[in-house]
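Q: just coords:
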């Protein structure tokens, strides 16, 4: 059996889900996540036996919340001893939701493997790496922390890899125009929504916009003139198939999906991401010629417009650059190591 954990946010959950969808055809899988995470809300799509615990983040919270988080991890250990029996190995994708399984695997002296999506490892992965049998990474920058890691890239769901013909028409867009996708991950980003509001009248006539606002902000932005506004989409392959370039945050999963679909991007990293990892994620893409990076405090509409024009003026080179980041077969490489 392989026990898999990753969640709290979509950045940790969706790579875990992609691995599960591939590996469950060959191995017995048990998924472990947090009740407060995105994985619990989307539990019906996981497709394997799952356990969810009352666990909480340690980082950026007060002492009271840290004690609650510690209690949650200890309580999860008792449940794991009851439910996770026999021989198993574990694969964790980072974040607080992965900590109970990682600790349990070490205590049981089983094989622990880590997948680190971002350029700068999470505290959970740094902690667990000391006892890990193997570590898989996405960015070259991560070798500063894990020198012997295997670079596999991020597992992507087959659903995300789908390519739609005539996607622009399916979304009610003009197939003759370039489509600019603006989005801030699974929860949206208020800053990017407000930037869209200011940017829309400055864009060239040949550019149309899709904005994924996030459900929380949808009511405020749903009537933006000339913009296709969606609160959230589980069919991102359709969105990507209709998109030619993007303005986005710089989560590792988002970058990998954009890379697979060959969508050059202007990255505005989330300024409060742990250890500024989104900036380093995006910087690696800029260095290989797949996009441009700007800090949020510098990203006014005039500067953003100039950077978009720069991408459009050398579009094929940027497209080729971002495509070069994607690594095919991450889920197979990881499973081969776990079962080898």
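A: Nice, I can see it. The structure displayed is predicted, hence computed values, not measured ones.
Q: CA atoms for contacts and neighbours, from now on please.
A: Noted.
Q: tell me the SS of residue 263?
A: coil (DSSP: H, G, I helix; E, B strand; the rest coil).
Q: second one coming, line it up with the first:
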């Protein structure tokens, strides 16, 4: 039995894969602690996992103003001290970090403790945190087909993809709708803005109701925490039929929500895309235009090339209603997209990551010294 610490807080895109890996490690008889942030989204997401050990750590994300930079630096110092004390207590044999502001201090503490560090990059553009921390890492997990211009040891890189939580499973559409209280039997569009919501998509969802209703299309919108209250709207469609639109701020049942959809409209975070693939639901992706290094645009275009989505930039959101109606009315196109998504599905990601972590913890993987890392494939 080995001991692992997983740093995965701050957003659903970081926390969800951490939960997925932790579940497998615990099933294999290991001890595992998940270090998360104190943000509301983390608190809500962990409610369904009382069997896992979560540790709330200090720290705040980096913002663009001088005061925000000071808070960030101070938070990283506090996080490093916290992690050093915590590691002295639990004595991990490997530490895994999923990037973001919650990873910096954890990785530094792992370095000082001479504990093997493993990094996971979910997006198709390697983020700043992973780039900075790479020099301390024994292993880096990247998405398939992602290459980088810097590397000395090819053994340092593994292309393992994104670990999806067990809760996120494709189930029959009728069953999925029953599970989340959707009684409509016609076409359904689901809007998902990621774990933190997307105001532009929420605004579109409120404005497009009549147009969708006239085509008999219902709507289910996950607005994001702090971006509205749960409500149900009814709009008159053709022949006086009442069409429903559901708005909820958060859901712990994303597998059922996605499985209930004929079409999803969403941002293009790596976690959302992995869940779309898992549930095999076609999507129109609206990449967040201010994402660091335009990583959501890279994520979205990759899935579009693979046939699983259509990409529409936010500056063209005025065309979204037409795009939705065109696509949701084309059953043959939707069927083809579902088949392409099925070919992309990989259910074993968490298992292969857990196996690699076991090897690292046992010392069977070669350890590297610090220095500039040049990752090649």
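A: Alright, I've got the coordinates. On a predicted model such as this, the values are computed, not experimentally measured, just so you know.
Q: please state their TM-score.
A: Here the TM-score for the pair of chains, by TM-score structural alignment, normalised by the length of structure 1, is 0.90; 336 aligned residues with a CA RMSD of 2.3 Å.
Q: which SSE is residue 195 of structure 1 in?
A: Element membership for residue 195 of structure 1 (DSSP states H and E) is helix 190-199.
Q: so what does that helix touch, helix or strand wise?
A: strand 178-183, helix 301-313 (3 or more CA pairs under 8 Å, 6 or more residues apart in numbering; DSSP states H and E).
Q: can you say which of the ones you listed is packed in most?
A: The highest average neighbour count among these, using mean count of other CA atoms under 10 Å, belongs to strand 178-183 at a mean of 23.
Q: which part of structure 2 matches it?
A: Using TM-score structural alignment, strand 178-183 of structure 1 lines up with residues 187-192 of structure 2.
Q: map residue 294 of structure 2 across to structure 1 for me.
A: Looks like residue 294 of structure 2 aligns to residue 276 there (TM-score structural alignment).
Q: picking that back up, residues in contact with the match of strand 178-183 of structure 1?
A: 198, 201-202, 205, 216-223, 257-258, 260-267, 328 (CA atoms under 8 Å, 6 or more residues apart in numbering).
Q: try it again with 6 Å
A: Stretch 187-192 of structure 2 is touched from outside by 217-222, 261-266, with contacts defined as CA atoms under 6 Å, 6 or more residues apart in numbering.
Q: check stretch 347-363 of structure 2 too.
A: Contacts of stretch 347-363 of structure 2 (CA under 6 Å, 6+ apart): 21, 25, 93-94, 160, 163.
Q: the nearest residue to residue 197 of structure 2 once chain neighbours are set aside: neighbour count?
A: Closest residue to residue 197 of structure 2 apart from its sequence neighbours, by CA to CA, 6 or more residues apart in numbering: residue 224 at 3.8 Å. By other CA atoms under 10 Å, 23 other residues sit near residue 224 of structure 2.
Q: cool, residue 161 of structure 2 as well?
A: Residues near residue 161 of structure 2, counting by other CA under 10 Å, number 23.
Q: assign whichever residue in structure 1 pairs up with it to helix, strand or coil.
A: Aligning on TM-score structural alignment places residue 161 of structure 2 opposite residue 153 in structure 1. Taking three-state DSSP as the rule, one finds residue 153 of structure 1 in the coil state.
Q: is it correct that residue 153 of structure 1 is in contact with residue 138?
A: Yes - if you go by CA atoms under 6 Å, residue 153 of structure 1 and residue 138 touch, sitting 4.2 Å apart.
Q: if anything else comes up later, I'll come back, but that's it for now.
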